[in-house]
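Chemist: Got a predicted model here, sequence first, then my questions.
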Amino acid sequence: MINKYKWLRGCKMTDEGCSALTSALKSNPSHLRELDLSENKLGDSGVKNLSDLLKNPQFKLEILVLCKCSIKEKQCVSLTSALKSNPSHLRDLDLSEKCT
């Protein structure tokens, strides 16, 4: 069985890296099902770009792990808005401050 879980945990990703990642995923949105970006500093624009990607109905991500990313209220609003506009695919979102 192929593991489709993409681990980018703790790779020191910043706003710029998250923007590059979401741009790449926008060009080929249909295959990725699970993504772990834990322990990164995604920043406001990184989370905004990720939220925009989640709004795309062709992007079928089922699990998104953002634990220990210090997600702020403003960023949560952006994620919430994205999930309200496209609630059908994502079934697990981890925003905790403690990674397992």
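Modeler: Sure thing, it's come through. Numbers count the residues shown, from 1 in each chain.
Chemist: C-alpha from now on. contacts and neighbour counts both.
Modeler: OK.
Chemist: number of nearby residues for S70?
Modeler: Using other Cα atoms under 10 Å, S70 has 17 other residues around it.
Chemist: Give me the distance between the two termini of stretch 6-19.
Modeler: 16 Å (Cα to Cα, to the nearest Å).
Chemist: With stretch 59-72 instead?
Modeler: By Cα to Cα, the extent of stretch 59-72 from end to end equals 24 Å.
Chemist: residues of it that come out buried?
Modeler: Within stretch 59-72, the residues that count as buried by 16 or more other Cα atoms under 10 Å are F59, K60, L61, I63, L64, V65, L66, C67, K68, C69, S70, I71.
Chemist: Figure out how far that stretch is from the centre of its chain.
Modeler: Stretch 59-72 sits 4 Å away from the centroid of its parent chain (Cα atoms, centre = their mean, to the nearest Å).
Chemist: and for that stretch, what are the contacting residues?
Modeler: 26, 29-42, 53-54, 89-99 (Cα atoms under 8 Å, 6 or more residues apart in numbering).
Chemist: Could you pick out the buried ones from these?
Modeler: By neighbour count, with 16+ other Cα under 10 Å, these hold 26, 29, 32-42, 53-54, 89-90, 95 as buried.
Chemist: List the ones among those residues that fall in strands.
Modeler: Counted as lying in strands by DSSP state E, out of the buried ones among the contacts of stretch 59-72, are E34, L35, D36.
Chemist: also this one, for the comparison:
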Amino acid sequence: MNNNNLQDLGVKLLCTGFKDINCKLEILCLKNNCITEGGCHVLAAALNSNPSNLTELDLSENKLGNPGMKIILTLFENVQCSLEKLKLICISITDEGCAALASVFNSNLRELDLSRNQIGDSGVTEISSLLRNSQTLQILRSEFG
């Protein structure tokens, strides 16, 4: 579903199917779809209602910022979350977003991509603590600075 200009309304329509118990969605790629914080609320609610099959999520190049990312991080609070790969490239995350990520991170995540965000020194420190404390994270992609 990359590069389709879905926007928040399109995400809302798409998410109606995710709530179905028969939904076996494993990979969801929504790169460059003009999704904002509002779309994140709908997406997180839908995915939290049926989280056990999703292993890969790509929300790169959307307008999430720290607020949208924090909403997506609620997925990790669900014990049924099996997300292993998360791409958040160029979504305007700052040090604040990194702090939020480090504070909730306790998951099966094996791969995380935070490239092309506005992460400074304190954000790098937060990500470093995440790496030290993670039992599963194997790949971290980033271009900090």
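Modeler: Alright, I've got the coordinates. Quantities reported herein were computed from a predicted structural model and do not represent experimental measurements.
Chemist: TM between them?
Modeler: Remark: TM-score between the superposed chains equals 0.85 [TM-score structural alignment, normalised by the length of the first structure]; 94 aligned residues with a Cα RMSD of 1.9 Å.
Chemist: Tabulate the buried residues of stretch 59-72 of the first structure in a markdown table, adding columns for secondary structure and distance to L83 of the first structure.
Modeler: Listed next are those as a markdown table, based on DSSP: H, G, I helix; E, B strand; the rest coil; distance: Cα to Cα, whole Å:
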| residue | secondary structure | distance to L83 of the first structure |
| --- | --- | --- |
| F59 | coil | 12 |
| K60 | coil | 12 |
| L61 | coil | 11 |
| I63 | strand | 12 |
| L64 | strand | 12 |
| V65 | strand | 14 |
| L66 | coil | 15 |
| C67 | coil | 17 |
| K68 | coil | 20 |
| C69 | coil | 18 |
| S70 | coil | 19 |
| I71 | coil | 16 |
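Chemist: Show me which of the residues you listed is closest to D15 of the first structure.
Modeler: C69 (11.7 Å; Cα to Cα).
Chemist: ok, that closest one to L25 of the first structure distance?
Modeler: C69 of the first structure is 20 Å from L25 of the first structure, by Cα to Cα.
Chemist: and what of C18 of the first structure?
Modeler: 10 Å.
Chemist: what about those two, which has more around it?
Modeler: C18 (22 against 16).
Chemist: show me the contacts for the more buried one.
Modeler: Here C18 of the first structure is in contact with L42, G46, V47, N49, L50 (Cα under 8 Å, 6+ apart).
Chemist: and those, which of them are in helices?
Modeler: Of the contacts of C18 of the first structure, the ones assigned to helices by DSSP state H are G46, V47, N49, L50.
Chemist: How many neighbouring residues does E26 of the second structure have?
Modeler: Neighbour count of E26 of the second structure, defined by other Cα under 10 Å: 14.
Chemist: doesn't N50 make contact with it?
Modeler: No. With contacts counted by Cα atoms under 8 Å, E26 of the second structure stays clear of N50, the gap being 11.1 Å.
Chemist: List the residues that are in contact with both of those two.
Modeler: With Cα under 8 Å, 6+ apart, E26 of the second structure and N50 have no common neighbours.
Chemist: Which residue is the nearest non-sequential neighbour of S107 of the second structure?
Modeler: F76 (6.2 Å; Cα to Cα, 6 or more residues apart in numbering).
Chemist: can you tell me what part of the first structure stretch 86-97 of the second structure aligns to?
Modeler: Using TM-score structural alignment, stretch 86-97 of the second structure lines up with residues 64-75 of the first structure.
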